[in-house]
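J.: Okay, structure incoming, though there's no sequence with it:
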């Protein structure tokens, strides 16, 4: 255990599992929505694809940067800041389709900006694993790492069909509101 951390509370591991599961769901919001985004916003499939690409690029940049900034006692503030960005991005993405009445390009730009903020979610799972490694006793690290990994994959696995179903029933905006929740 490092000196920067207090002993974990009973909710520490469940909170990390919830974090990795939620980030898995949020990271899966893009792919099943691309055709619906193109149809709802009146843009080409190639333009709508940028909503997925932008999120993945942001995650690729954010993950090592967040890891670098989240050293020791700064891990918690970086995780909280990352969560706030993800929530803000999801709200922005949910609001973007309503802007289509003014301009499809504006709506797509706002949606892409929201998806960039959502890309921060990709850096949160490694931070959750690092926090568990730093805080937990050695005999608990392996099982908790497995649970965090399963949480991430389960979140993504649940995210694809649920997002597609919500989008089919309520549109793109509803799918992103689902991600916000």
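T.: Here it is on my side, so go on. Keep in mind that this is a model prediction, so the values were computed, not measured.
J.: make it CA atoms for all contacts and neighbour counts henceforth
T.: Fine.
J.: Show me what counts as buried in the longest helix along the chain.
T.: Using DSSP state H to define each element, the chain has its longest helix at helix 138-170. Within helix 138-170, the residues scored as buried using 16 or more other C-alpha atoms under 10 Å are 141, 144-145, 147-156, 159-160, 162-164, 166-167.
J.: For this structure, which segments count as helices?
T.: According to DSSP H, the helices that the chain contains are 12-27, 34-41, 45-69, 75-95, 104-118, 124-135, 138-170, 172-180.
J.: got the angle between the third one and helix 75-95?
T.: Interaxial angle of helix 45-69 relative to helix 75-95 (axes from the mean of the first three to the mean of the last three C-alpha atoms, to 10 degrees): 170 degrees.
J.: Buried ones in helix 45-69, by neighbour count?
T.: 48-56, 58-59, 62-63, 66-67.
J.: so what does that helix touch, helix or strand wise?
T.: helix 34-41, helix 75-95, helix 104-118, helix 124-135 (3 or more C-alpha pairs under 8 Å, 6 or more residues apart in numbering; DSSP states H and E).
J.: Among those helices, which comes closest to residue 176?
T.: Proximity to residue 176 (C-alpha to C-alpha) singles out helix 75-95 among these, at 4.8 Å.
J.: Pull the residues that contact the closest one.
T.: 66, 69-70, 110-121, 124, 127, 131, 172-177, 179-180 (C-alpha atoms under 8 Å, 6 or more residues apart in numbering).
J.: From those, list the buried ones, please.
T.: 66, 70, 110-121, 124, 127, 131, 172-177, 179-180.
J.: nearest residue to residue 35 other than its sequence neighbours?
T.: In this structure, residue 35 finds its nearest non-sequential neighbour in residue 45, 6.4 Å apart by C-alpha to C-alpha, 6 or more residues apart in numbering.
J.: Use this one as the comparison:
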């Protein structure tokens, strides 16, 4: 982590040669590195893993934050096509925001995000039953069932504990983005070849 983060172009040869025989030791090392980075970036699709990273203070390390920024090369179609769990790209976007990284240290936040992810999988193909959560300006949570926000009713679920916390405006908007984007199916930050909104198993 103390080393300078290299450019993604240093691994381009390995990326392009995934389905061909690697001729040199350097190509093998580049492929190995790509596989490690691919595995790690997909771990970001697990809210509880993000919670663990936050509690272990990784998000407070400048080198780790720069590494998260470096991993955004996976948005490019030539790399994104290898992603199996596309939620990771959406969380990678949110992790660029310090407010979201800070909130992840709270168990209530991790629970909230995990529930939104579960509901996305549950109702992905039945939009009439979609239930999404919105964070109001006062910090309270409301449940919306495919109705205008004005008709929303307060929730009574496991996430109610989070409703009692008052968040700063920026933190609320980041979490609201998480909820809305996951339930709207906007789980891939940018279009990429071979990517679909597939269900994943964490």
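T.: Arrived safely, thanks for sending. Note that this is a predicted model, so its numbers are computed, not measured.
J.: And the TM-score between them?
T.: The TM-score (TM-score structural alignment, normalised by the length of structure 1) is 0.31; 92 aligned residues with a C-alpha RMSD of 5.0 Å.
J.: on that earlier part again, how about the contacts made by the residue nearest to residue 35 of structure 1?
T.: Per C-alpha under 8 Å, 6+ apart, neighbours of residue 45 of structure 1: 34-35, 38.
J.: among these, which ones are buried?
T.: 34, 38.
J.: I'd like the contacts of residue 45 of structure 1 laid out as JSON lines, including distance to residue 21 of structure 1.
T.: Putting the contacts of residue 45 of structure 1 into JSON lines (distance: C-alpha to C-alpha, whole Å) gives the following:
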{"residue": "34", "distance to residue 21 of structure 1": "22"}
{"residue": "35", "distance to residue 21 of structure 1": "25"}
{"residue": "38", "distance to residue 21 of structure 1": "28"}
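J.: Now do the buried residues in the top helix by length along structure 2.
T.: In structure 2, taking DSSP H as the definition, the longest helix is helix 25-43. Neighbour-count burial for helix 25-43 of structure 2 flags 27-28, 30-31, 34-35, 38, 41-43 (criterion: 16+ other C-alpha under 10 Å).
J.: Now for the closest residue to residue 113 of structure 1 other than its chain neighbours, how many residues are close by?
T.: Excluding the flanking residues, the one nearest residue 113 of structure 1 by C-alpha to C-alpha, 6+ apart is residue 89, at 7.2 Å. Residue 89 of structure 1 sits with 25 neighbouring residues when counted by other C-alpha atoms under 10 Å.
J.: Residue 77 of structure 1 too?
T.: With other C-alpha under 10 Å as criterion, residue 77 of structure 1 counts 12.
J.: measure it to residue 50 of structure 1 for me?
T.: 30 Å (C-alpha to C-alpha, to the nearest Å).
J.: got it, and residue 59 of structure 1?
T.: Taken as C-alpha to C-alpha, the span from residue 59 of structure 1 to residue 50 of structure 1 is 14 Å.
J.: swap in residue 13 of structure 1?
T.: For residue 13 of structure 1, the distance to residue 50 of structure 1 (C-alpha to C-alpha) stands at 35 Å.
J.: before we move on, what about residue 148 of structure 1?
T.: Residue 148 of structure 1 is 29 Å from residue 50 of structure 1, by C-alpha to C-alpha.
J.: same question, residue 66 of structure 1
T.: Counting by C-alpha to C-alpha, the gap from residue 66 of structure 1 to residue 50 of structure 1 is 23 Å.
J.: same deal with residue 132 of structure 1?
T.: Taking C-alpha to C-alpha, one finds residue 132 of structure 1 at 34 Å from residue 50 of structure 1.
J.: swap in residue 91 of structure 1?
T.: 18 Å.
J.: same thing with residue 61 of structure 1?
T.: On the measure of C-alpha to C-alpha, residue 61 of structure 1 and residue 50 of structure 1 end up 16 Å apart.
J.: Same question for residue 112 of structure 1.
T.: Residue 112 of structure 1 is 7 Å from residue 50 of structure 1, by C-alpha to C-alpha.
J.: do the same with residue 76 of structure 1
T.: As judged by C-alpha to C-alpha, residue 76 of structure 1 and residue 50 of structure 1 stand 31 Å apart.
J.: Would you agree residue 55 of structure 1 is in contact with residue 117?
T.: Yes - applying C-alpha atoms under 8 Å as the test, residue 55 of structure 1 and residue 117 come out as touching, 7.4 Å apart.
J.: about what we covered before: tell me the angle of the longest helix of structure 1 relative to helix 124-135?
T.: Using the same axes, to 10 degrees: helix 138-170 of structure 1 against helix 124-135 is 160 degrees.
J.: list the helices and strands helix 138-170 of structure 1 packs on?
T.: helix 12-27, helix 124-135, helix 172-180.
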